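# Have a look; sequence and predicted model below, questions after that.
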Amino acid sequence: MPAGGFRRIVAALRDYAAHPDPRAALANAVALVVASNQPFYPLYIYWTVSPTIWPSYVSFLSTPLFLAVPALMRRSTLLGRATLLFAGIGNTALCRAALGGVSGVDVFLFPCLVLALLLFRRSERAVGLGFAAIAGAVYLGPAALPGVDGHLYAAGEYEALQRLNFISAATLTALIGLLFANILENGTRRPSETETPPET
């Protein structure tokens, strides 16, 4: 792809994710990062775990929801933020059912928990705590869905899968922390810090 075309795509994605509400903009950025990485998850499993990647295809069911978050955010920031949490927790539950509890995929509930506590204002605290409770219920619930048999990996493959999921979830959580730190910094910066120093 020509460099100009790539820059236009990046600019379009930035415009799509942009929002005057910092929390909404954070949620949009996280949603698009997750959606853009989902197609690569089966490849990561193929390269680091096993050639058997079909159980990971269930993650694609949530891709439309992640992609829709910025559009929904323009209609209602509460709806957009709630959709991000619904997609994240639901995707983790589906992958846990397909890959098994021993896969360690439920570690993705941690970034969901962080988002549930950061994305909602004090007046919306009940919504955030509700999503945090749902994430906890998913973790404590059964790993397999009744009547659904997933693939059984070897012990060494499960260890590799656990490492992959931990690194991925830790990276996502760190990104969320960095984005929120930027919100705090921009919100507390004094006007003098944003002014251009006079030329000498």
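Thanks, I have the structure now. Please read all numbers here as calculations on a predicted model, not as lab measurements.

# Please count neighbours and contacts with C-alpha atoms only from this point.
Fine.

# show me the contacts for the residue positioned nearest the centre of the chain.
Residue closest to the average C-alpha location in the chain (CA atoms, centre = their mean): Val34, at 4.8 Å. The contact partners of Val34, taken as CA atoms under 8 Å, 6 or more residues apart in numbering, are Phe66.

# try this one side by side with the last:
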Amino acid sequence: MFKILKAKEPSDPLTGAAGSVAFLLAVNKPVYPLYLLFLAPSAFEVSLFTALSLPLYLFVWGMARKGHSYPARLGIVIVGMIDTILISFLLGGDSGALLFLFACTILAGVVFYDDEKWVSRVLISVSFLAFLTLEGRVGPSVTAISASDMQTLYFINVSGVAALMGFIALRLPRPAKQD
């Protein structure tokens, strides 16, 4: 039963880290609306749409497990950025969802190798420019969310960004010290 969750030897450490992030996000997708059901109920219905990206994160995770290194590492950054932007428009600018672009920026900076630095730099720039372009310009939620629930939603999203960035930092491979 748990064979699917058993870690397979990654093709390389950065791909393993990217796959772990994709798996964490996939697992969180059905849980996020449940948080909101209890903590910010007026945001529950619209939050159900956030789970639509679950198959994309599972696909990235599967690519990482099968050793498709570059597509998996590229995929986690691109899927993360697109997912973040779409969810920001669903939940509204005051939800703090757009802040997940910071985690995407960090991922773009750490899951690529030295010979892929230009891909990394382009993705970092796209993520940062998307934030600068959209911050303050994303309108209200597509459904009515009460002011108190929006404050709770903002706190949940800011906490989620911090936790995700912490997970990324902990999951990254640490190179051996050179003597």
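Received it, and whenever you're ready, just let me know what you need. Predicted, not measured: the structure shown is a model, and the values here were computed from it.

# what's the TM-score here?
The pair, once superposed, lands on a TM-score of 0.88 when counted by TM-score structural alignment, normalised by the length of structure 2; 174 aligned residues with a CA RMSD of 2.0 Å.

# aligned partner of the residue nearest to the centre of structure 1 in structure 2?
Counting by TM-score structural alignment, Val34 of structure 1 corresponds to Leu25 in structure 2.

# ok, now Ala24 of structure 1?
Ala24 of structure 1 maps onto Thr15 in structure 2, with residues paired by TM-score structural alignment.

# what do we get in structure 1 for Ala163 of structure 2?
Using TM-score structural alignment, the equivalent of Ala163 of structure 2 in structure 1 is Thr171.

# Which residue is the nearest non-sequential neighbour of Leu119 of structure 1?
The shortest distance from Leu119 of structure 1 to any non-neighbouring residue, by CA to CA, 6 or more residues apart in numbering, is to Arg23 (5.7 Å).

# Quick check: buried residues in the helix or strand hosting the one you found?
In the assignment (DSSP states H and E), Arg23 of structure 1 maps to helix 22-37. For helix 22-37 of structure 1, burial by neighbour count (16 or more other CA atoms under 10 Å) applies to 22-32, 34-35.

# now the helices for structure 1?
Along structure 1, the stretches classed as helices by DSSP state H are 3-17, 22-37, 41-48, 63-75, 77-99, 109-118, 125-140, 155-188, 191-194.

# Of these, which stretch is the most buried?
Each of the helices of structure 1 was assessed for mean neighbour count using mean count of other CA atoms under 10 Å. The highest is helix 77-99, with a mean of 23.

# compared with structure 2, how much does it deviate?
Helix 77-99 of structure 1: mean distance to aligned residues in structure 2 after superposition is 0.8 Å, counting by mean CA distance after the TM-score superposition for structure 1.

# give me the stretch of structure 2 that that helix matches.
Counting by TM-score structural alignment, helix 77-99 of structure 1 pairs with residues 69-91 of structure 2.

# Thank you kindly, that will do.
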